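> any chance you could fold what I've pasted below:
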Amino acid sequence: MPTLKGWRMPWHPTSRPRSKLSVSTRSEMDLALCSLKRLPLALEVIGSAMAVHRSEGPHVWEERYKRLHLSNDPDVEKQMFKRLKFSYDELGNYEGEKLQECFLYVAAFPEDRWIGFTELRNCWMEVGSELSPTAIVNELERRCLVKISKSWRDEEAPGYITVHDMLRKLCIRILKGKYSPQQEHEKGCLFGYEWTSGIQDATFAKVSLISKNVGSFLSDNHVRDVLLLDECEGLSNVDDSLIDHIQGVKVLSLWRCYEIRFIPESISKLKNLQLLDIRETGVSQLPDALFSLTSLKYLKSTQWMPIKCNIALLPQLSNLEELELNVDSKEDPSVVDFTGISRKLRLLELRMIDGTMKVPESMGKLEHIETLDLHAKCIDFVSIVGLWELVSLTTCKICVQSVSRAPWKRMFKKSIRLKVFSITGVEDSENNDDTFEWLQLRYLKIRDIINLSWLPHRLETLEIDCSGIHLFNLDGSFPRLEKLYLTHLHIAQSEFKDDLAASLPNLKQLDFWLAPDIEWEHLPLFVAQLPNRPESLKLTGCIKRLLLPTERSSLQVKDVFVSSKKMQNDFFEPSDQMTDIETPGRISQAGRATLPERHENSTLA
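The predicted model follows:
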């Protein structure tokens, strides 16, 4: 690789022009980067590590070059790992060993696995870094040690993390050299490789047996800080013996350990426990002793089956920051009151299939909460009288099976950081036309709405239950709106304003769900007038044809999917108005997908 091109790659796009660097500094750069010997991964990783020194003098580059030069080894693989370890060592200059320790946790997960950001964040809890988890993973990505895939819910938040196989192997090598599995001390670490079956009475600080067979390891050894048993084989129970061997753990993850049926009362011995994850296990009841663990910050137990627990004891967990709970209230389908829950909560996800969930006024004082998710058969909002103070709220989802009433517009008026808001089954008890300052709102799902004038103009996804709407119109332009879902439409196709297309310049997906008693002659006229070609058009309900024959505008949509029982034979006529459709399809009355006949000089298939 030419020298000039080689030194430019690591700095883009954050580098400053080469001409502004001194001649001596440029020469040291070229010398250091030439020592990488055309190893693309090393070039990217080491270049990113050195980016923090781009404003420093040549002595820094010279010292780093010497370190790289001294790492020469006739073994190509060893040479690669030594060069990659250079970047790991540089992490120590950022936040001491804590950032290095966070990076080593990628070895706790199986090779080629997409690592959930929350999974890594849970592990980092015991490290005690002053940086936020998001800041940590962003710094690791900036140094090209990991790659972040953004969350589909929030494009600004990390979703999944991937790591190059060589970098994962580097972490395993570092851990093996730093903490030998044979050492019987409290600094042992068991990540990414099999243990020696003969090890007994050893104490490991961190153990990951994700997707592995546990065997007798847990009964023969002790774990001090972190125990990850996600999707673990051979673990049929959590008993008193296991608890005795892990009394010091801070993180215990049993996610998808399907055979585990119960948690013993002896869990009260885990006084240092900060995270317990029993999602998608067979656990059907939380023991009362669990609520004595006042150090607990994260309790995750949502699953496909509800779980029994004594809700009255929940206020004892005063340090909870995240709570995910699917409450089983079948035996006592009365009101379940969540008064007294931790004021430190940042995430609250509560689900109830039966009974009534009582939302106390105190829930509106959770000033740290960022995510609120409430699903229940019935929710009682009667005690709410004032404005809620959920000023940090970014995601809110409320779903009620039987219609409830609440002053929800007033409740969330101060939640100006909202990005995702979904509320179904809840009618506005005050029925006012208040406007909102939800300037960051990107996703909105709502029902029982008549006035659309208050909708934020930065929306990217909008889903509306149109049961109460008699005329559909949007005020102003929605330049970011890409997905529009309209359900329970009780209006005729003529009740859409003709100039609606101008409000939707970048629409990509449009869905119509007609009410059972509504029949359309054709699509609303604005659909054929959209300025940019949408990718998908879906229509469910009774519609006779796509376009009005007298209307000469062309339907410019890539894919069309229709589920209707009253299609006419000329449904896709006139064909010359649909030449831009690539994948039309329809569902016949029998439910079988069919395609219209091909027309000459048409892409209609």
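> could you use CA atoms for every contact and neighbour count after this?
Fine.
> tell me which stretches of the stretch 1-150 of the chain form helices.
For the stretch 1-150 of the chain, helices defined by DSSP state H, counting those that start in this stretch occupy the ranges 3-8, 23-34, 40-50, 58-70, 76-95, 97-104, 117-124, 133-142.
> and the third one, which residues are buried?
Along helix 40-50, the positions that meet the burial threshold by neighbour count (16 or more other Cα atoms under 10 Å) are 41-50.
> do the second one as well
Applying a neighbour-count criterion of 16+ other Cα under 10 Å, the buried positions in helix 23-34 are 25-26, 28-34.
> the shortest one now?
Neighbour-count burial for helix 3-8 flags 6-8 (criterion: 16+ other Cα under 10 Å).
> so which pair among the buried residues of helix 23-34 is furthest apart in space?
Spatial extent of those (Cα to Cα) is set by the pair Thr25 and Cys34 at 14.2 Å.
> to Glu233, which of the helices of the stretch 1-150 of the chain lies closest?
Per Cα to Cα, nearest to Glu233 of the helices of the stretch 1-150 of the chain: helix 117-124, 19.0 Å.
> and Leu500, what does it touch?
Neighbouring residues of Leu500 by Cα atoms under 8 Å, 6 or more residues apart in numbering: 473-474, 526.
> can I assume it sits in a helix?
Yes - counting by DSSP: H, G, I helix; E, B strand; the rest coil, Leu500 is part of a helix.
> any idea how far it is from His53?
Note on Leu500: its distance to His53, by Cα to Cα, to the nearest Å, is 54 Å.
> what sits against His245?
Neighbours of His245 in contact, by Cα under 8 Å, 6+ apart: 218-219, 221-223.
> how about the helices in the stretch 201-350 of the chain?
Under DSSP H, counting those that start in this stretch, the stretch 201-350 of the chain gives helices at 217-220, 240-245.
> most neighbours among the contacts of Leu500, please name it.
Of these, Leu474 is surrounded by the most neighbours, 21 neighbours in total, counting by other Cα atoms under 10 Å.
> circling back: list just the nearest of the contacts of His245 to Thr134.
Val223 (27.4 Å).
> this one as well, want them side by side:
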Amino acid sequence: MSVPYKLPVLDEESSLKLFFKKALPNSNTNETIPDDLYDIGKKIAKKCGGLPIALRVLGGLLSTKPVVSWRTEMEKMDWGSEGQECSAIIGTSYDDLPFALKSCFMYFAAFPEDYYIDAIPLLQMWVAEGFIPQQENKTLEDTAEMFLEDLVQRSMIQVSKRDHCCGFIQYCRIHDLLHDLAIRKAREENFLVVFPKVDGARRLAIHDTEPSGELMASAVSNLRSLWCHGRAPNISLFTRLKVLNISEYDYYEPNKFGRLSLLRYVEGHLGVHEEDKDYFGKFIGGMRFLQTLHLEDEIDCHDLPDFVWNIKTLRHVLLPIWSLGPPPSIDLTNLQTLRGVRPRESWVAQGSPKLPNVKHLEMGVTAQDEVQWDAIVTLLNTMKHLVVLDLFGPDIPLKIIDMRHFLFRCCLTDLALEDTNRGDEDEEQRAQPRNQIVLDVGMLPKYLIRLSLKNIKFSEDPFPVMEMLENLRYLHLDGSKLLVRLRCSARGFGKLEELDLFSLTGLEEWEIEEGAMPMLKKLFVTDCPCLRVPLGLQYLTVLQNLNWVRNETSRTEEHEICSICKHIPNLNIWVM
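Predicted structure coming up:
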């Protein structure tokens, strides 16, 4: 048996540096710390024993207090007995949380240890549970995001991944010691328990096991929320459920659904057999207070019945395949997310659905149908608050790409367009493809941060227009086979951080002027077989990662890339 390795603790200097980084997050690292604060920091470092988790949590706690009160706050703390200071610090940080934040923190007990938690569904569950108060001029989801950031600032929660363009939290996790605290507090408050304890549970988490019906029967009367990170029980038992989250795929018979009319949040792998589709639709449609419907990719479920769209409380609908969107003229004022749907032809004749507050729209046209594109245009003309737009389908027309007349042009920050009509044209169409696009100034919303364009038939270089987007940080250009030349001018793409050039099979020349793309950190070039190595790569002085994937590379060409790009720390040349 090997001897366990004992992790070293931080010395005094490192402890002070970590503490002040958390306690004074907005200060300049070169600023001199006042003597009185420095003395407090030294006492903290000693009390925390050099443990990083204790220093971060205590620093996060004091970051929420005026610095003039730090000494008083320190004197009020019960440090516990020798060797238990860390637990005492963590407990104090929990006690300092506002009431609503305590509920949000205890919610982390529902997830397994070391679990990477998707932040967006987490916030939606907080809303469904009623933890989030309504604040003026803010959506509940916006306030929930502020709550999560507050827990991060206090070091109660760790950020696993942030969106590198917009900065919002994508995934988070919780330290083992804090996870234990969340489980303990949740049990003490009768807030949530982890299986196999079920008696009297209001919220129940099942991790990697399949509970027996006999055990679960004792939880029927009180259960309001159920998370299954393994096989789920018969959910028809729990008629008072508000939150249902099932992560493991399984097929469900009709008698396993029941009439769960109080559900507000449904997420998971809820497979149904073909003959049970109507029953499943009634199961969803019977949820009078449903806010979030998130059906995972494995589900084999087609169009939702129209009466599902009559649920006025719907806020987020995420479907795994291209189901029919809402029926014509229906009013869904609360809806913010609509993903995985296709338009109805009837929208053009009878009026598109009223979706005034949708911020995230993902929609697809499944066949070459001009009427469906017209229906999408009709819908987009009614939307004012759209932030994320993801559209795909064959032969995307200019009236979609030219967005200067849409009301959301000052809100949209994330745009993805994919033309699915590729490789099916006959010889004549390949010589003169339909829907050739010449990008013009003003077509793209000027506040875009992320732009992804796949198989768009640009007949001229689009970079002179794209590089004028002052906030653009991520650009993905894929499959535009007509492009022969690209040019990045000096001072163009001023904030771009990542550029992907994929499958530009006709691209021969890429000119990069000195001063272009001054913030570019990542560059991916894949399947551009005719592209000559641009000499201007030497001007990209902050570039950290270059991945160049080619079908074949000569030694001379590889040497040329290495010579031009010798200043790039992570340079990878791949031959497919």
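> quick revisit: could you dump the helices of the stretch 201-350 of the first structure into a markdown table with distance to His12 of the first structure added?
As requested, those are exported to a markdown table (distance: least, Cα to Cα, whole Å):
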| stretch | distance to His12 of the first structure |
| --- | --- |
| helix 217-220 | 48 |
| helix 240-245 | 50 |
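> relative to Thr395 of the first structure, which of those helices is closest?
Short answer: helix 240-245, nearest of the helices of the stretch 201-350 of the first structure by Cα to Cα, at 36.0 Å.
> show me how far the closest one is from its chain's centre.
How far helix 240-245 of the first structure lies from its chain's middle: 33 Å, per Cα atoms, centre = their mean, to the nearest Å.
> check stretch 449-469 of the second structure too.
Distance of stretch 449-469 of the second structure from the chain centroid (Cα atoms, centre = their mean) equals 24 Å.
> try stretch 344-359 of the second structure
26 Å.
> same check, this time on stretch 57-66 of the first structure
Mean-position distance between stretch 57-66 of the first structure and its chain equals 41 Å (Cα atoms, centre = their mean).
> can you check stretch 98-117 of the second structure too?
18 Å.
> could you list the buried residues of it?
Neighbour-count burial for stretch 98-117 of the second structure flags 101-112, 116-117 (criterion: 16+ other Cα under 10 Å).
> quick one: which of those is nearest to Gln368 of the second structure?
Nearest to Gln368 of the second structure among these is Ile117, at 38.8 Å by Cα to Cα.
> circling back to that earlier point, which of the contacts of His245 of the first structure are buried?
Taking 16+ other Cα under 10 Å as the criterion, what is buried in the contacts of His245 of the first structure is 218-219, 221-223.
> for the aligned residue in the second structure for Lys98 of the first structure, give me its contacts.
Matched to the second structure by TM-score structural alignment, Lys98 of the first structure sits across from Ala100. If you count contacts by Cα under 8 Å, 6+ apart, Ala100 of the second structure has them with 131-132.
> rewinding a little: adding distance to Ile376 of the second structure, write the buried residues of stretch 98-117 of the second structure out as TSV.
Formatted as TSV, those follow (distance: Cα to Cα, whole Å):
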residue	distance to Ile376 of the second structure
Leu101	40
Lys102	43
Ser103	41
Cys104	38
Phe105	41
Met106	42
Tyr107	39
Phe108	39
Ala109	42
Ala110	40
Phe111	39
Pro112	41
Tyr116	36
Ile117	33
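> which one of these is nearest Asn551 of the second structure?
Nearest to Asn551 of the second structure, judged by Cα to Cα, of those is Tyr116 at 36.2 Å.
> wait, Val193 of the second structure touches Arg187, no?
Yes - counting by Cα atoms under 8 Å, Val193 of the second structure does reach Arg187; the two are 5.7 Å apart.
> name the SS class of the residue nearest the centre of the second structure, please.
The centre of the second structure sits closest to Gln170, judged by Cα atoms, centre = their mean, with a distance of 4.1 Å. On the three-state scheme (three-state DSSP), Gln170 of the second structure is labelled strand.
> so what's the nearest residue to Leu58 of the second structure once chain neighbours are set aside up against?
Nearest in space to Leu58 of the second structure, with sequence neighbours left out and distances taken as Cα to Cα, 6 or more residues apart in numbering, is Ile89 at 6.4 Å. The neighbours of Ile89 of the second structure, taking Cα under 8 Å, 6+ apart as the test, are 54, 57-58, 79.
> if I look at Ile89 of the second structure, how far off is Lys102 of the second structure?
16 Å.
> next: Val243 of the second structure.
With the distance defined as Cα to Cα, Val243 of the second structure ends up 19 Å from Lys102 of the second structure.
> thinking again about what came up before, wait, which of the contacts of His245 of the first structure is closest to Arg67 of the first structure?
Ranked by distance to Arg67 of the first structure (Cα to Cα), these are led by Val223 at 36.6 Å.
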